[in-house]
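> attaching a predicted model along with its sequence, questions to come.
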Amino acid sequence: MNCCDNSGARNLYIISVKGFGARLNRLPAAGAGDMVMATVKKGKPELRKKVMPAVIVRQSKPWRRADGIYLYFEDNA
């Protein structure tokens, strides 16, 4: 997943989702606005291989808003 802030991280790997209940054999899913725990795969050397919180601000899978429109972005970030 791309990182869209100026922290120096460029690519993130999601390892868990905050507030997601557990169920056997179910993978945690996250969408836009969800907080996740991620590691930095590409970026500044002092940020790499560390677990840090992140918020998903863009998702490429379309989702439906309450007013009926479908919203999606070009990439995940």
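Done, it's in. Residues are numbered from 1 along each chain as shown.

> going by C-alpha atoms from here, please, whenever you check contacts or count neighbours.
Fine.

> would you map the helices across this protein?
Counting by DSSP state H, one finds no helices in the chain.

> could you report the separation of residue 51 from residue 63?
According to Cα to Cα, to the nearest Å, residue 51 stands 28 Å off from residue 63.

> whoops, I mixed them up, residue 1
On the measure of Cα to Cα, residue 1 and residue 63 end up 18 Å apart.

> more neighbours: which of the two?
Neighbours per residue, other Cα atoms under 10 Å: of residue 1 and residue 63, the larger number sits with residue 1, 17 against 14.

> structure two is appended below for comparative analysis:
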Amino acid sequence: MSEKIQVLGSRKGLTPSLQHYSVVNVADNSGAKEAMIIGVYGYRGVLRRVPFANIADMVMVSVKRGTPEVRKQKFRAVIVRQRMPYRRLDGTWISFEDNAVVIINPDGTPKGTEVRGPIAREAAERWPKIASLATLVV
């Protein structure tokens, strides 16, 4: 039963890893280098609680460092790596060296043409277009 709940996107039992104003690396070649999370899509929480996001969640980011064309702009992004350890359904725990996102267009396709570094299997299953650009899925 718990497997079905997690696949559907339930946040119950998940550790809050990335929240508002978290600074993340951008793992694609869209021109952005560093971004800040400013919103979490689909988050329904409690009044005054800081929204959080996990692997494979869609977030709104503001680009802080990068080329002049993408700086100071807002984009949708998908979290592909997180430093906070999280538990998979088979019981293993996994964490990455950094927090990273891939910038996507409003229709869900990646803005860049390649994804640098490993991405989580959960993000690859939920976003197959990102997985096709990735070099390594962990």
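Cool, the structure landed. Here the structure is a predicted model, which means the values were calculated and not measured.

> wait, doesn't residue 38 of structure 2 sit right on residue 58?
No. Residue 38 of structure 2 lies out of contact with residue 58 (Cα atoms under 8 Å); the separation is 11.3 Å.

> these two: who's more crowded?
Ranked by neighbour count (other Cα under 10 Å), residue 38 of structure 2 and residue 58 place residue 58 first, with 23 against 17.

> alignment lookup: that one to structure 1.
Aligned counterpart of residue 58 of structure 2 in structure 1: residue 35 (TM-score structural alignment).

> how close does its match sit to residue 18 of structure 1?
Distance from residue 35 of structure 1 to residue 18 of structure 1, by Cα to Cα: 6 Å.

> residue 31 of structure 2 matches what in structure 1?
Match for residue 31 of structure 2 (TM-score structural alignment): residue 8.

> quick check: that match touching residue 41?
No. Assessed by Cα under 8 Å, residue 8 of structure 1 is found out of contact with residue 41, at 11.3 Å.

> now for the residue nearest the centre of structure 1: which residues touch it?
Central residue of structure 1 (Cα atoms, centre = their mean): residue 56, 4.0 Å from the mean position. Residue 56 of structure 1 sits next to 30, 31, 32, 33, 34, 35, 36, 76, 77 when contact means Cα atoms under 8 Å, 6 or more residues apart in numbering.

> so which of those residues wins on neighbours?
In these, the most neighbours by other Cα under 10 Å go to residue 36, 22 neighbours.
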